[in-house]
Structure formats: structure tokens, C-alpha cells
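J.: predicted coordinates and the sequence they were generated for:
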Amino acid sequence: MRAHGSPLVIGHRGACGYRPEHTRQAYELAFQLGADFVEPDIVATKDGVLVLRHENEISGTTDVASRSEFANKRTTKEVDGVPVTGWFTEDFTWAELSTLRCRERLGAFRQASASFDGQYPIMRLTHLFDLVDHLAETTDRELGVVAEIKHATYFESIGLPLDELFADELQQLGWQDEPNRLVIESFEKGVLRKVRERGIRGTRIYLIEHEGAAFDLVARDGEDAVSYADEIGEVGMYGLATRQGLDAIDGISVDKSLLLDASAESGTTDLVDRAHAVGLAVFTWTLRPENKFLTTPFRTEGEKGSFGHWQNEFRTIMSSGVDGVFADHPDLALVVRDAVASQ
């Protein structure tokens, strides 16, 4: 993994600015556009197959709501302490889930991607690793995967331990010892430890929200759970960096709002510098060019789906020294990365 140089460009759920997220076509396009790594979100089916979806609730990313044969599977569950209504991957077998077709989650702003709605099936995790291995044979670039394990505490509570399922699949694929090509990330540190316990060697990245606390800590400590904000404070950051053995992490991945500061001369906070000072890499998410997703100083007048001053925001983020950026349009991120590198 590249550190403290030009940042890795990671195709966020593939090139999801151009194709429905988590489809084979989105991942293929991300690498064609020059992405270094791609990022799948990993959840499980009823029969323990790992599949790639933004969430385990799939009404916004598939055609399941229009499929009358699955109408009886609509339900309400509590996921990470939040009531959610819809259709859930863990209520489907892989055979059932594979009959669904993907939809663009942000169709109101991504008409180009939404024009492919209904054309592509859901991918299994094994399909993605096979794809990366195949594409790596056709290029001299090192292609990698940033695998995000979603809702680990929740899935374990229903008898689907994602760490075990993930480790089993990677060992079968021969990806268990790929520290340069494999990054494992989660909003829960506990599952990062469990995956390492099962012999999977990869860069371990702890995802950090701009508010709240990790659900594995909330499940254990309730209201006393340490917040994400405290975990990346002066004391907390040192604590993350000095974790040892199976508990060690290699870096953090933060909401871009934690990096951007319009009042600072550089336009960014000191978070990257503080993390680097204690030996942690820093990734950030998500670089998107549309006004709706840009921070206020970089928006323009016009529609939410229109592109704003995205190059300025991307440049500010990359100039912070960040080690990796997640981008829905990898080609746009690469344009800015190359410009920053040439300065």
C-alpha cells in the first residue's frame, strides 16, 4: 500500500458514477479508468454467501420491490440499533438473490448510471477477486481490493459471522496472504481483529464516521462507548497507533468532512499530519463531483446533480497528504492526482 506519497485512487464500489454500484461492469470500468484499487461492501446471504451490496437492505439498489415472488420477504429489522424496513440479503439464498438485477442507488443525480438499471446481476465476493486476478494478468499495474465488512456485530448476532465467511472465501481463492493487494476495512475494530486471527494478512483500516461511535463498542459499552471523535483526538489517535499484535491497525479512513476546514489557510484540518506523526495511514471518502455531494465552498449555482468546483475540492483533499481517496469517478480523481503530483 502506498503511504505518504501520491494517494491511491480507489474506485468506490467500482466506478459507480458511471455504472450501478457493485456490478461487474462498475468494477471493470474502474480499473479501465485507472483506479489502483476497488472497494466492495460485503454482506451475507441466508446460506452464508458473501455478496456485494451497499447495505444488507437492498430495496434501493435492486429491483426486489417489483418482484412479486419476494413480496412476503419485506420486513422491519433493527440493524446497528436503527429500525430499517425493506428486503434484506440475509433472508435470501444466493440462488434467490442472483435472480435480482441492480439499480443505481443515486438515480436522481446519476442518470447516466441509472440508464443501466435492470441490466446487471448482483456479484458474489468470489466473483470480484476472480475478476481482479484476471485483470491483473493483462496489466503491469498492481491492482487491489479494499474490502469493507459491513455490520459485523449484527451479522454475528444472527449466526452469520462475516469474519469466518470472509476468511474461508479468501483462503479458497488464495488471497489470504496479500498484504500489498488487500486492504480490509470496517467501522468496527473487532472484526478486523477476528479476520487477522483467522490468518488473513492485509492492511487493516478503521473507518471513522464524523459523529457517533462504533457499533461493536456500543453493543458492549452502551452509552459509555468511546466516540469516533474521541478515538481520533490527541490521546485517542495515539491509542489507535499503539495497538499491538492482533489488535493493531495500519490506518484510518475518515469522512472527508473531518479533513476539510474552510477557515484554515490550507483548507484542511491537521488530522492527516497527526495520524502520520504516529504512523497511521489516512484514507478519505467520498470524492464526488456533483453539487449535492461537494462541501459548501465548492458548490456552484444550478442543479444538485450538476458538477461544481470538484477539481478544487479534490485538489484540497489530495494536497493534505492523504494516502488514499475513494472516488465514484476514478478518472476525475486521477486528473487531479496527476496535477497535484506535477506541482
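T.: Everything's here; your move. Numbers count the residues shown, from 1 in each chain.
J.: switch to C-alpha atoms for all contacts and neighbour counts from now on
T.: Fine.
J.: how about the contacts made by the nearest residue to residue 237 once chain neighbours are set aside?
T.: Spatial nearest neighbour of residue 237, chain neighbours left out: residue 231 (5.9 Å); criterion: Cα to Cα, 6 or more residues apart in numbering. Shown in contact with residue 231 (Cα atoms under 8 Å, 6 or more residues apart in numbering): 237, 239, 240.
J.: one more to weigh against that first structure:
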Amino acid sequence: MEDGWWVRRAVLSVLLVVGIVTAVYAVVQVRSGSPDAEADDVAAPPTYAPSAEVSDGPLRLGEPLVAGRYGSPVDRPAGTMESFDIAMAAGVDHIEARVALTQDDVLVVRGDIELSTTTDVAEKAEFADRRTTKVVDGESRTGWFTDDFTLAELETLRAVEAEPDVRLDAAEYDGQLSVIGFDTLLERLVEVSQEQGRRIGLFVEPLEPAYFRSERTPIEGPLGQALRKARLTNDRERVTIESDDVSVLERLEVNLGDNVLTALVVNPGNPDLLTPAALEALPDTVDAVAVAIDSFLGQDAFALSDAVHAAGYALVVFPISFENDRLVSAFTEGPDPAGRGDLKGQVRALRLIGTDVILAEAPAEVIALNDELAAEEAASSAPAESPAEG
């Protein structure tokens, strides 16, 4: 790989803690030398600036990028074309998709390799005999699995909302929208990019690579073929591959080349992967770290952000949405998981700690709030006009 920031390019992730509003503001005041750290009215804090020794790199543009996580799942069931269309129409910088392998060794867009929670497969009499039990990632699971269906069969299924008690609007479209193939999504991504006159990027996570490698065929091959077919690998830094398995990222790095970024996913329960020593020890084939918010509860958000940036990675956080179920406790409002919380406060905190990419499940609202906060910061930092001399 090339020298400089291109070698240590990056992405993904950040964290918020219980009581982050108080904690973030307190740290900002200490860093900015505020003499009144306990004032009731806290002045708007300055925008985060990377450490001087950390050079900017991929996905580090000084302002957070916004990606539509599985499209816009607050509006339509996740992973459907309609969900992705809403996100792209809202102006996302990237879309994010999860993909699984089919019986005919192509890729389908789904959030899980087991289909019963996100489709109407259980209602299809013709597929009743496909219900089976498999061991996936060391866990016994019973249901209908993508690799027991051809893509043509999967496209006859209709999507359902996996969290109907939280995603009320999306659940209204249960049974109406088709399951789609990954090739179809990539064609649409290229088409919309051309229509809008801009380059929309892609985050993609191949699901259960160890399972497919042992039971069928490595998922990395069909993923690379699909990206090449859509000519997305020709564009530098347009595609970011995500996985919690470093070996998967290493294989795809070799297969696809330096134009494609890679991101190590850190799920809840693995905070040791975010220590400065662990980040520095990641192989050069890893370009980014993607971290779930819940991985950081009780942690120092600024310290974690600084560690990610100091190791040469961009900082990305997921998932971000307006429901209480998705917000950290400092931003929830009321006990209803589907109730609307303080999304603006959440986005403000992400900006404060230097988030580079926000993986948003309510992308239109996150984009609007991100722009609004940027304007507020610009206004608050603008020099005051001198009164006109008489």
C-alpha cells in the first residue's frame, strides 16, 4: 500500500455514553479553558479539531458524512429498494447494505441470513419444507436461510418490518415491497448517481462469512464480482467493505485493491478492540473501525475518538435515529421505545467528539440537523461586526 495517509486511511465509529450531554460539555469547557464549568447555561462549544499530528485522509472531510443505513428504515422496511431510494433522494453521501449468499451463489440484500423476521417466507406454503435448523456462528438457529433459495425465489418474497413496535411507519408497508438482489441495488446506485450528478458511495457488509465458507462457498468472491461488474471498484474510496472478521477484510483487500476501503466492525461486548494499543496493532489491510454506540456506554467519548483518530482512522458511529430505542439515555424522552427523543442533541454530541461518518437510520432528519448545527457553529464562531463609525 502507498505511504502516508493513504496507507492508514480510515472510517467508522464513535460512541456515546450515559449522560453524554453533561460529560461532553464538561470536557469541552475544560479543553477550551472555560472558567465556569458548572454554569447552568452552557455556551455553544467549539467544533472538534483533529490533533495536529493526524493528517486528514479518506472520509475525514472536517464535516460528518451521512450514510443511509439499509436505506431509510424509519420510512420503509430496511433493505428494500424503496428504502434506499428515499435515502438517496434525501442526499446521503453513502448507502449501507448487508448482503447474503443465495443457493445460486449470488448476493441478496438482507439484514440477516435467516429470513423469517424480515420477510413473509413463513406464510409461503410452497417454501414450508425449506424450514430447517443450522449452526451459524456457533449458534443453533431454526428458520429459512438465504442459501436454501435461488435469487429468483427470494425475489418473490415480500419484506416485513423486523421491529414493528419501534418502526411504526415502516411496518405499514409489510408485505408490499420486494426483496432485491445486490446487483439490482448497485445498478440503481449508479443510475441515481448519474441522475443527481454526484457520486453516491457504498458501505457493504457480507453476512456470516465463516458460515458460507464452511457450508457453501466464500462470500468474498461473489461480492468482488458484483462490485467489479458495477465498475464501482474503479472509483477511489467509493466503496467501503465492513466486517468484524479481519481475515475477510484482508482477502477483499487483496482481491479488490487499494481503491476499496475496509472497515473493522466492533459490536457491543468488544470494547478492548478500541484501546490505543489494539488500534495501533490492527494490520495495514484495515482502513477503518465501525463501532456500535452501545459499545461505548460508560466510556470517555473524547478519549475514544482521539484514540481512533491518533491511530490514523476515521470515526464512524451507528445506528443513529430519532426513536428512544436508538438513542443513548441522555437523549431519550419518555419510556416509549418508539417515542421521539432528542435526535438533535445526539447529532450535536457526535459532531463534538469528531465523528467522520454517521450511519443513519433516519437519514433525511440527520442530514437536516447536521446542516443546521453546522450553520449554528459557523454563526457562533463568526467575528462580531464592528459598529459603524459615525
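T.: Received, thanks. Please read these numbers as outputs of a predicted model, since none were measured by experiment.
J.: if we can go back for a sec, over in structure 2, see which of the contacts of residue 231 of structure 1 survive.
T.: Among these, the ones still in contact in structure 2 (both residues aligned by TM-score structural alignment, their matches' Cα atoms under 8 Å) are residue 237.
J.: from the contacts of residue 231 of structure 1, which ones fall inside helices?
T.: 237, 239, 240 (DSSP state H).
J.: give me the buried entries from the contacts of residue 231 of structure 1.
T.: Buried residues within the contacts of residue 231 of structure 1, counting neighbours by 16 or more other Cα atoms under 10 Å: 237, 240.
J.: can you put the contacts of residue 231 of structure 1 in TSV and add distance to residue 288 of structure 1?
T.: Converted to TSV, the contacts of residue 231 of structure 1 look like this (distance: Cα to Cα, whole Å):
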residue	distance to residue 288 of structure 1
237	27
239	32
240	29
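J.: just name the closest of the ones in helices among the contacts of residue 231 of structure 1 to residue 256 of structure 1, please.
T.: Nearest to residue 256 of structure 1 out of those is residue 237 (Cα to Cα; 17.2 Å).
J.: next, work out how far apart the equivalent of the closest one over in structure 2 and residue 297 of structure 2 are.
T.: By TM-score structural alignment, residue 237 of structure 1 lines up with residue 279 in structure 2. With distances taken as Cα to Cα, to the nearest Å, residue 279 of structure 2 is found 19 Å from residue 297 of structure 2.
J.: swap in residue 178 of structure 2?
T.: Taken as Cα to Cα, the span from residue 178 of structure 2 to residue 297 of structure 2 is 37 Å.
J.: again, but for residue 376 of structure 2
T.: On the measure of Cα to Cα, residue 376 of structure 2 and residue 297 of structure 2 end up 28 Å apart.
J.: tell me where structure 1 has helices.
T.: So, for structure 1 - with DSSP H - the helices run 24-32, 94-97, 111-114, 125-136, 152-157, 162-173, 189-197, 215-221, 228-231, 234-241, 271-277, 310-318, 330-342.
J.: against structure 2, where does the third one fall?
T.: Aligned by TM-score structural alignment, helix 111-114 of structure 1 corresponds to residues 168-171 of structure 2.
J.: in that stretch, what's buried?
T.: Going by 16+ other Cα under 10 Å, stretch 168-171 of structure 2 has these buried residues: 169, 170, 171.
J.: again, but for stretch 333-343 of structure 1
T.: Residues of stretch 333-343 of structure 1 classed as buried: 333, 334, 336, 337 (neighbour count, 16+ other Cα under 10 Å).
J.: try stretch 289-301 of structure 2
T.: Applying 16+ other Cα under 10 Å to stretch 289-301 of structure 2 flags 289, 290, 291, 292, 293, 294, 295, 296, 297, 300, 301 as buried.
J.: with stretch 335-353 of structure 2 instead?
T.: Going by neighbour count (16+ other Cα under 10 Å), the buried part of stretch 335-353 of structure 2 is 337-338, 340-353.
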